[in-house]
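J.: The following comprises the amino acid sequence and a computationally predicted model.
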Amino acid sequence: MNHEELKRLDGRYVMPTYGRFDVDIDHGSGATLYDLAGREYIDFASGIGVNSVGYANPKWVAAVTEQAGKLGHISNLFYSQPCARLAQQLCERTGMANAFFANSGAESNEGIIKLARKYSFDKYGKGRGTIITLKNSFHGRTITTLTATGQDVFHNYFFPFIDGFRYAEAGNMDSVAEVAGHDVCGVLLELVQGEGGVLPMDQAFVHDLAVLCAERDWLLLVDEVQTGVGRTGTLFAFQQYGIIPDAASFAKGIAGGLPMGGFLANDKCSGVLGPGAHATTFGGNPICASAALAVLDILDEEALAAVRENGNYLRARIEHMGVDCLGGTRGLGMMIGVEVLGERSNRELAARLIENGLLVLTAGTALRLLPPLTITREEIDKGLAIMERTLA
């Protein structure tokens, strides 16, 4: 099959919900991808942060292959080793108490919203189920997580939305106070607003928010769907902010390319969701859990230090390129936003870069870079050379 044949097949049978770039991807190795014609691309996108350990990583491939030959699925009516071992690894490396496994970021965020509402219901009864989220946030595309998302652009078409969410200005405790009330049970935030433009939260704001939540017995819920699993240079971003959230969701990079998500709860919330209170058929799937165990094994402290170093290297190189259409950078680790200047949009610049062999993303008005966390310095330099040559 060639590129045009694939496009016709996709156009005929796949629902047209995605604005695709005119590129197909057939296979890859490390952070280098190839299309059906054999053309090479350097990947600064990693499947929107999913392919955390790159492509065809030998340790990841071995873990998935071995488990696929033993047991693909059994359901949560029975015990399985990969699920329990993965929960242990995540808790021991974060200081959290226990884990729930799901299939996607939206489902994971639904879970922590339910956790907060049940915690409050069990302790205070009805009438205390409102969640405060932040403007410019993004939490998923189900009706509930769309409602939680603080961007009007995502809200059109799907009315009516559910009740129980209010929006505050990021970084503004006065704004949080304005929307607070006796009916609030939790605050949900991203420590780096990903879809909103790669915007890190201020440390002081996060600290003050954590103090307020503790004082009012609101649950502090951290959406780590994009920031988690090493993306920001620590296993979870909250470990750089000096807080222990009541719950933190994760997805994207956890299984290195397989669909998996979930959330961690602290000691206070570890027993809130008992048998029958929350469930999902595929949660903790043995193959996905085995893949995730391989990801965590690969992302040891040395690898996380390399994420921080390579993130700093990428940002410094971009800021010193002297390219008129690019401004400053921001982010944590290898979650990087690059401001776009001039008349061309970030989408136009992304299309030009992809056409020339560098896969990038957009977010807000910025270019967004989410390379595989195991990308080599040689691959980084190749990608930067394409960026400079294309945008000069």
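T.: Ah, there it is.

J.: from here on, contacts and neighbour counts on C-alpha atoms
T.: Noted.

J.: give the contact list for the residue nearest the centre of the chain.
T.: The residue lying closest to the centre of the chain (CA atoms, centre = their mean) is Gln226, at 1.4 Å. Residues near Gln226 by CA atoms under 8 Å, 6 or more residues apart in numbering: 49, 194, 250-253.

J.: SS state for it?
T.: coil (DSSP: H, G, I helix; E, B strand; the rest coil).

J.: distance of it from Arg117?
T.: 23 Å (CA to CA, to the nearest Å).

J.: cool, Thr94 as well?
T.: For Thr94 relative to Arg117 (CA to CA), the value is 24 Å.

J.: quick one: which of those two has more around it?
T.: The residue with more neighbours, out of Thr94 and Arg117, is Arg117; 25 against 16, by other CA atoms under 10 Å.

J.: Check it against this one:
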Amino acid sequence: MTLQVTRATFDEVMVPNYAPSAIIPVRGEGSRVWDKEGKEYVDFAGGIAVTGLGHCHPTLVNVMREQAGQLWHLSNVMTNEPALRLAKKLTEKTFADRVFFANSGAEANEAAFKLARRYAFDHFGPEKHEIIAFNKSFHGRTLFTVSVGGQAKYKEGFEPTPGGIKHCDYNDIEQLKAIISDKTCAVVIEPIQGEGGVIPGDIEFAQQVRALCDQHNALLVCDEVQSGVGRTGTLFAHEQLGIKPDILTTAKALGNGFPVAAMLATEEAAKSLAVGTHGSTYGGNPMACAVAEAVLDIVDTPEVLGGVQHRHDLFVAGLTAINDKYHVFKDIRGMGLLMGAEVVDQLAGKAGEIIKAGAEEGVFVLVAGPNVLRLAPSLIITDEDIADGLARLEKAIATVVANHPVA
């Protein structure tokens, strides 16, 4: 007998670190989702930039079923064919020579930061241990990754947090120059800040960051947990900034919802993770890697990557038309299908209200802070779904503006 549950069940049995909406989705197909009552929604959220190929992509469903009938888990006492195939393809398609698999973006970043410190320790000694990241950045929820992340609210109440970490403003090269030194082991950059407000990196800034890392013998770590796997129209977003990292992390869209992550590194850097220095029980398991390999095969094609800009343009045109009518956005920005629309000052703090109104109208949208609507839909969302979802979003915005008039 199947246990019947409702949204109230969450409040009875779950740790209260989340505050999920009243909606309980039960089925998805493409960019459409249905809840327990049968109501249909257009999904512009993508599970926070995860379902890059939409819900229940038939190829991925078949791959998962096939692998489920063969082999689920071994642990890293042994390797497995799906992991080796995926690693081979990732190294062939990127700057990297070596791969470490994990289960989440936070774990991939944890591995990256540990590798950066270990590499510096091996080559320069224990004094070279400082990590520099950027204000408003987000790198995960482990104690180490929230410490590297540039948002104090995620560290509050968990102190003391790991030391040896500095921050400066994103896209401000002079601030970085003022704090980088020969004690710096790594600089960590998101090519486009997601949680921090959907803020793209300036090309000149990113290239100067690379040059400063070279000057100070520091590793450049690109956090592409959110921006990677086709999200911005190239396989990884750093390609559009004209930089080559020493370490890269990716997760989210890599498994299209199946938990999988990867840390990619150059041969020189990777040597410092020698046998026994780091590990993961589930990382690189056959199920996750089989799905991720299929995702990579589908995404890294001219059809998918080439279609991202077309869809970006449709979203920008639609959001601009809404703004021309309601005057709610001060900025519409982003790269590819990671977009942000920052509300005007009169609606400061009201982005969450637009999200709730959107759900009422049947469209899922995200926030990136209290003032930015974030859109991270499927990379293959149809033109019709874009138009339908934007029409629903416009109705939601009309409702919010009616309650909070914009001069």
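T.: Good, I have the coordinates. Keep in mind that this is a model prediction, so the values were computed, not measured.

J.: Superposing both, give me the TM-score.
T.: Here the TM-score for the pair of chains, by TM-score structural alignment, normalised by the length of structure 1, is 0.97; 391 aligned residues with a CA RMSD of 1.5 Å.

J.: Helices - which of the contacts of Gln226 of structure 1 land there?
T.: Gly49 (DSSP state H).

J.: Among the contacts of Gln226 of structure 1, which lie within strands?
T.: Cross-referencing those against strands under DSSP state E gives Phe250.

J.: For the closest residue to Ser175 of structure 1 other than its chain neighbours, list the residues it contacts.
T.: The shortest distance from Ser175 of structure 1 to any non-neighbouring residue, by CA to CA, 6 or more residues apart in numbering, is to Ala168 (5.3 Å). The contact partners of Ala168 of structure 1, by CA under 8 Å, 6+ apart, come to 132-135, 175-176, 179.

J.: Out of the residues you listed, which is nearest to Ala351 of structure 1?
T.: Lys135 (28.0 Å; CA to CA).

J.: how much space between the closest one and Val153 of structure 1?
T.: Following CA to CA, the distance that separates Lys135 of structure 1 from Val153 of structure 1 is 12 Å.

J.: of these two, who's got more company?
T.: Lys135 (19 against 8).

J.: Would you check that that one makes contact with Arg166?
T.: No. In this structure Lys135 of structure 1 lies outside contact range of Arg166 using CA atoms under 8 Å: 9.2 Å.

J.: how about the helices in structure 1?
T.: Using DSSP H, helices in structure 1 cover 3-13, 46-49, 58-68, 81-94, 105-124, 143-148, 173-179, 203-216, 286-298, 301-319, 346-355, 377-391.

J.: Mean per-residue distance, the fourth one versus structure 2.
T.: Between helix 81-94 of structure 1 and its aligned partner residues in structure 2, the average distance after superposition works out to 0.8 Å, using mean CA distance after the TM-score superposition for structure 1.

J.: tell me the contacts of the closest residue to Arg117 of structure 1 other than its chain neighbours?
T.: Excluding its sequence neighbours, the residue lying closest to Arg117 of structure 1 (CA to CA, 6+ apart) is Gly129, at 5.2 Å. Residues in contact with Gly129 of structure 1 (CA under 8 Å, 6+ apart) are 116-117, 120-121, 164, 183-186.

J.: And those residues, which of them are buried?
T.: In terms of neighbour count (16 or more other CA atoms under 10 Å), the buried residues within the contacts of Gly129 of structure 1 are 116-117, 120, 164, 184-186.

J.: Adding distance to Arg330 of structure 1, write those out as a markdown table.
T.: Shown next, in a markdown table, are the buried ones among the contacts of Gly129 of structure 1 (distance: CA to CA, whole Å):
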| residue | distance to Arg330 of structure 1 |
| --- | --- |
| Ala116 | 31 |
| Arg117 | 34 |
| Ser120 | 36 |
| Gly164 | 32 |
| Val184 | 32 |
| Cys185 | 32 |
| Gly186 | 28 |
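
J.: now for these, which pair is the farthest apart?
T.: Ser120 and Gly164 (13.2 Å).

J.: first to last residue in stretch 175-184 of structure 2, what's the distance?
T.: Calculated as CA to CA, the first-to-last residue distance of stretch 175-184 of structure 2 is 14 Å.

J.: in that stretch, what's buried?
T.: 176, 180-181, 183-184.

J.: ditto for stretch 90-98 of structure 2
T.: So, applying 16+ other CA under 10 Å, buried residues of stretch 90-98 of structure 2: 90-91, 94-98.

J.: can you tell me how far Met387 of structure 1 sits from Gly333 of structure 1?
T.: 19 Å.

J.: if you count what's nearby, which of the two comes out ahead?
T.: More crowded of Met387 of structure 1 and Gly333, by other CA under 10 Å: Gly333, with 27 against 23.

J.: Can you tell me, leaving aside adjacent residues, what's nearest to the aligned residue in structure 2 for the more buried one?
T.: When structure 2 is aligned by TM-score structural alignment, Gly333 of structure 1 is paired with Gly336. Nearest non-adjacent residue to Gly336 of structure 2, counting by CA to CA, 6+ apart: Thr232, 3.9 Å away.

J.: and the one you found, what does it touch?
T.: 308, 335-338.

J.: how far away is the nearest residue to Leu314 of structure 1 once chain neighbours are set aside from Gly253 of structure 1?
T.: With CA to CA, 6+ apart as the measure, Ile380 is the residue that lies nearest to Leu314 of structure 1, at 7.5 Å, once sequence neighbours are left out. As for Ile380 of structure 1, its distance to Gly253 of structure 1 is 19 Å (criterion: CA to CA).

J.: more neighbours, these two?
T.: Neighbour tally, Ile380 of structure 1 and Gly253, criterion other CA under 10 Å: the higher count belongs to Gly253, 30 against 19.

J.: Settle this for me: the more buried one is touching Val229, isn't it.
T.: Yes. Gly253 of structure 1 lies in contact with Val229 (CA under 8 Å); the separation is 6.0 Å.

J.: residues shared between the contacts of these two?
T.: With CA under 8 Å, 6+ apart, Gly253 of structure 1 and Val229 have common neighbours Ser52.

J.: Quickly note the distance from Ala294 of structure 1 to Val53 of structure 1.
T.: Relative to Val53 of structure 1, and taking CA to CA, Ala294 of structure 1 is found at 9 Å.

J.: So those two - more neighbours on which side?
T.: When Ala294 of structure 1 and Val53 are compared for neighbours, Val53 comes out ahead with 29 against 24, by other CA under 10 Å.

J.: check contacts around that one.
T.: 30, 256, 295, 298, 372-374.
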